[in-house]
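S.K.: below are the sequence and a predicted model for it; my questions follow.
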Amino acid sequence: MKNNYRYFIIFMIVIITVINYIDRGALSYAQAEIIEEFNLDPISWGAILGYFGYGYIFGALFGGALADKRGPKFMWILAGTTWSIFEIGTIFAGHLGATFFGGSALAGFAVFRVLFGLAEGPTLSTMNRTMANWVSPKEKGFSVALGLVGTPIGALITAPVVVGLLTFTNWKVTFIILGLLGFIWVLVWRKVFTNLPEDHPKVSKIELQKIRSTNDLIEGEIKLEETITNNVPWYYFFKNSTLTMNAIGYFAFLYVNILLLTWTPKYLQDEFNYSLASLSYIGMIPWIGAIITGLLGGKISDKLREKTGNLRIARSWFTVVCLFCTAICFMLIPTVESATAVLSLMCIGNAFNYLPNSIYWTVILDTEPNKAGTFGGVTHFIANLATIIAPTLTGSLVASHGYNAMFTAAAIAVIVGMVSMMFVKPGKRDYTSVNQTQKDTTLY
């Protein structure tokens, strides 16, 4: 651990992102019990899955700004505590809705899923602020990839963890256990993390020099200290074409991600008659490759940065190629009939989708590192419209056109993201320094 404490911090972030994804994905595996208990149809179920996104986008937006203003430690503790409360509270959602909202269990789930999404929303924008403070320029791509690897790991193990708990207990006990895991992480995090490595007794001078080193900066790359004197308002995000196009690219990634996370269990049960027990391992298949490529993509991007000295090749064009391959895989799914072929294409397509996962966050660090939380939050707000659109639209598509339509819609979303990433120029700031007379020296 000597001279590498930052990697322990990244490890802790991986743990909480795993918990984060299991918590949000648990509902999909509990769907059979919940649908039967509250007599829900596909459109209602799609709406319940989509309600999460309404809260999530605003949690991402305001959570990122709070991470910049109050520091990432405050935001991590607040988010982890509140989403754990609402994870447990979900077990009361249907009955509270039936009692207080005119007999509508759907309304009860709407309230709790929106609040749960609001609490989970700050996670990745807060992670980006943490990375801005704790990693060096040459490590950005791989470090962000390490932090984000918890998302495919969480998605991968959601199936065996949740199905295992459901097998031995029921959906309500399962949600209580998952909520308690979040509380445990928060208690540990309070003890081991500080907003800046300079403030942590376990960060050596040698490690701090590595983190703050500028020896490896390339042309167009910006270091954290260069931006702390620029008081850039949040709405300047929309004046930067690189950041806005990057957000659309991230939307495409998340559309696929959320589609697989929310609708895969029901799709596999309805189309191929898999039992709940079978889903404990079948549900893992679309995520196996994503764990490897999620890490590999950050490393490849950093290597391209080092070899070419060109951030656009290392970030933008690398992502374009990955999204092109993703779109091909999802366009092919409606043309095959066997479960093996479908699951193989899901796995390969999701693996390509995850290759540039870290890029969308690294572009923000390349361009405006001192606003990593705020601009990360705006990026997440835009991109996470997918958490509403993907499950809700899919419910309507499945009801009217069948399951093949949801894969075609995913391919179209990915193509839009691919085109957007062609216009991303990392490090480019379309505005000049702002309010030079008003120094923003906040460095959390």
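M.R.: Structure's in. What do you need?
S.K.: can we go C-alpha only for contacts and neighbour counts from here?
M.R.: Will do.
S.K.: neighbours of Lys288, how many?
M.R.: Rather than Lys, residue 288 is Ile. 19 (other CA atoms under 10 Å).
S.K.: dump the residue contacts of the residue nearest the centre of the chain.
M.R.: Against the mean C-alpha coordinate of the chain, by CA atoms, centre = their mean, the closest residue is Leu124 at 5.9 Å. Leu124 makes contact with Ala60, Gly376, His380 under the criterion CA atoms under 8 Å, 6 or more residues apart in numbering.
S.K.: adding neighbour count and distance to Tyr274, write those out as CSV.
M.R.: Listed next are the contacts of Leu124 as CSV, based on neighbours: other CA atoms under 10 Å; distance: CA to CA, whole Å:
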residue, neighbour count, distance to Tyr274
Ala60, 33, 35
Gly376, 33, 39
His380, 31, 34
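S.K.: what about the helices in the stretch 301-444 of the chain?
M.R.: For the stretch 301-444 of the chain, the helices defined by DSSP state H, counting those that start in this stretch occupy 311, 318-332, 339-354, 359-367, 372-383, 386-401, 404-421.
S.K.: out of those helices, the one nearest Trp83 is which?
M.R.: helix 386-401 (16.5 Å; CA to CA).
S.K.: and here is the other one:
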Amino acid sequence: MSLPIKVRHLTLFSLCLMAFILYIDRVNISVAGPFMRKEMGLSPTQLGVIFSAFAYSYAFMQIPGGWLADKFGPRLSLALLSALWSVATVMTGVATGVSALMVWRFLVGVGEGGAFAAATRAFLHWMPISRRGFAQGLTHGASRLGGAVTPPIVVWIVIASGWRQSFIVLGVASLAWTIGWLLFFRDSPADHRWMTREELLELGFDSTRPAERARRIPWKEMISRMWLVTLVDFCYGWSLWVFLTWLPSYLSEARGFKLNQMAIMTMLPLMAGVIGDASGGIVSDAIYRKTGNLRVARCALLLVGLIGSVIFILPAVITVSPTTAVVYLALSFFCLELTNAVLWSLPIDIAGRFAGTAAGMMNTGFGVAGMISPVAFGFLLQHTGSYQLPFFLSAGLLVVGALVSLLIDPMKKLGEPAAAPISAVGNLSFVK
């Protein structure tokens, strides 16, 4: 069967749709939370415990989820994971107590925890190396877009049918994606009935070779190669979780925006992040095509994005103008998200057929940051009475992440020795 569009582009669209739906299912409870509290008589502490149930399972599922993708392939593993979080989302809508809500949100975290690692494993065969940054950027841009549009979608469903129906409707939509994924996707491009010989050659794929499955994972070497990437992802994730959890409160309490204004102002940095996600992947791939050097293409953008985020976050919390602060926050979040596609490309660059496990290992840093960052931010705010110190801490960690990124070497696969640290000046001299 010959299609007017490449099968790999349909695969990319499918994974973007997955990321979009995943983020809606992730943050829908934040919007439905006030309605749940009112109906079920939940205290703020109880609601907070329900929220945290997701974060812990999400963090701890990263490596197992990646291992599943390496062992059984992204088709089956991603279908199982998405089915789990979809059913758990539906069941959240019928839960009648705190314990049940905690269990179902915990299971949503289990399902979503391995999803991006499995998607990363899918890109190993379905995206050429010169387009992986773009693919990761577009996928994670779709996830941020999902988070940005969740409030109006959930509020509309809640007003029309109630908060319980919002979980049921969104969970069923996720199940529909799961079925479509199983019907459409194949682990090996050569096994897809719509693939042409020309597209297989474009992917550099040997049509006589079955899709690789990782058998024995070299854990010691993988840890030695991936711990720096995990640390950078932790530093990145710390600031991202600050934006996702504390931005509305900051704009309302520190900047004095009213409720309707705050909703709009919160969306602006998030939409800037969508653009940053897509742009980061495009720029990284362009640098690689120009230089043929993966280390420059990945590490240079990590350095620029993380330092750029610091440069804009500092005036954002110092300026006296609320509107100017939002502009700086949007620029800071744009720069921060420039690095996201690069981070998710590194596990493929470094680990090859073990990309799923490596991606899970990396994103464990993000998950741990999600457990610590919001709490630490609140602790500093409570004990200082100021938002500045928590933001300064985030900026400091971004500087640490930028420095560590200079030590990462994606040019060498597992089983090969790493090169010397990149020079922040000499090896980036092509940038004029």
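M.R.: Perfect, I can see it now. None of these values were measured; they are calculated from a predicted model.
S.K.: would you pull the TM-score for this pair?
M.R.: Remark: TM-score between the superposed chains equals 0.86 [TM-score structural alignment, normalised by the length of the second structure]; 410 aligned residues with a CA RMSD of 2.8 Å.
S.K.: of the helices of the stretch 301-444 of the first structure, which is nearest Val135 of the first structure?
M.R.: Checked against CA to CA, the stretch from the helices of the stretch 301-444 of the first structure lying closest is helix 359-367, at 10.5 Å.
S.K.: Gly289 of the first structure -> the second structure?
M.R.: With TM-score structural alignment as the criterion, the equivalent of Gly289 of the first structure in the second structure is Ala272.
S.K.: helix or strand: which one has that match?
M.R.: helix 259-291 (DSSP states H and E).
S.K.: all helices for the stretch 51-200 of the second structure, in order.
M.R.: 62-72, 74-92, 98-113, 115-126, 132-161, 163-184, 197-202.
S.K.: turn these into JSON lines, including distance to Pro210 of the second structure.
M.R.: Formatted as JSON lines, these follow (distance: least, CA to CA, whole Å):
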{"stretch": "helix 62-72", "distance to Pro210 of the second structure": "13"}
{"stretch": "helix 74-92", "distance to Pro210 of the second structure": "14"}
{"stretch": "helix 98-113", "distance to Pro210 of the second structure": "27"}
{"stretch": "helix 115-126", "distance to Pro210 of the second structure": "11"}
{"stretch": "helix 132-161", "distance to Pro210 of the second structure": "21"}
{"stretch": "helix 163-184", "distance to Pro210 of the second structure": "18"}
{"stretch": "helix 197-202", "distance to Pro210 of the second structure": "13"}
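S.K.: could you identify which of those is most buried?
M.R.: Between the helices of the stretch 51-200 of the second structure, helix 115-126 has the highest mean count of neighbours, a mean of 27, where neighbours are mean count of other CA atoms under 10 Å.
S.K.: what's the matching range in the first structure for that helix?
M.R.: Under TM-score structural alignment, the match for helix 115-126 of the second structure is residues 123-134.
S.K.: the matching stretch vs the second structure - mean distance after superposition?
M.R.: When the second structure is superposed, stretch 123-134 of the first structure averages 0.7 Å from its matched positions, counting by mean CA distance after the TM-score superposition for the first structure.
S.K.: which non-adjacent residue is nearest Thr392 of the first structure?
M.R.: Once flanking residues are discounted, Thr392 of the first structure sits nearest to Gly46: 4.9 Å by CA to CA, 6 or more residues apart in numbering.
S.K.: what's the spacing between the helix or strand hosting that neighbour and its chain's center?
M.R.: Secondary structure assignment for Gly46 of the first structure, by DSSP H and E: helix 42-70. The chain centre lies 11 Å from the centre of helix 42-70 of the first structure; the measure is CA atoms, centre = their mean, to the nearest Å.
S.K.: likewise stretch 277-291 of the first structure?
M.R.: On CA atoms, centre = their mean, the centre of stretch 277-291 of the first structure falls 18 Å from that of its chain.
S.K.: also stretch 212-232 of the second structure?
M.R.: 19 Å.
S.K.: same question, stretch 43-61 of the second structure
M.R.: For stretch 43-61 of the second structure, the distance to the chain centre is 18 Å (CA atoms, centre = their mean).
S.K.: got a list of contacts for it?
M.R.: With contacts defined as CA under 8 Å, 6+ apart, stretch 43-61 of the second structure is touched by 29, 33, 37, 98, 101-103, 105-114, 360, 363-368, 370-371.
S.K.: so which bits of it are buried?
M.R.: Along stretch 43-61 of the second structure, these residues count as buried under the neighbour rule (16 or more other CA atoms under 10 Å): 47, 50-61.
S.K.: stretch 243-261 of the first structure now?
M.R.: Quick answer for stretch 243-261 of the first structure (16+ other CA under 10 Å): 243-261.
S.K.: mind checking which of those land in helices?
M.R.: 243-261 (DSSP state H).
S.K.: counterpart of Val31 of the second structure over in the first structure?
M.R.: Per TM-score structural alignment, Val31 of the second structure is aligned with Tyr29.
S.K.: so who does Gly121 of the first structure touch?
M.R.: Contacts of Gly121 of the first structure by CA under 8 Å, 6+ apart are Gly55, Tyr56, Ile57, Phe58, Gly59, Ala60, Leu61, Gly63, Ala79.
S.K.: go through those one by one and say which ones hold in the second structure.
M.R.: Among the contacts of Gly121 of the first structure, the contacts conserved in the second structure (both residues aligned by TM-score structural alignment, their matches' CA atoms under 8 Å) are Gly55, Tyr56, Ile57, Phe58, Gly59, Ala60, Gly63.
S.K.: how about those in TSV, adding distance to Glu368 of the first structure?
M.R.: TSV is the format used below for those (distance: CA to CA, whole Å):
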residue	distance to Glu368 of the first structure
Gly55	26
Tyr56	23
Ile57	21
Phe58	21
Gly59	21
Ala60	17
Gly63	17
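S.K.: isn't the match of Gly289 of the first structure up against Phe334?
M.R.: Yes: using CA atoms under 8 Å, Ala272 of the second structure is in contact with Phe334, at 5.1 Å.
S.K.: of those two, give the one with the bigger neighbour count.
M.R.: Phe334 (26 against 23).
S.K.: aligned to the more buried one, what sits in the first structure?
M.R.: Under the alignment (TM-score structural alignment), Phe334 of the second structure maps onto Ala351.
S.K.: state the distance from that match to Val14 of the first structure.
M.R.: Distance, Ala351 of the first structure to Val14 of the first structure, using CA to CA, to the nearest Å: 18 Å.
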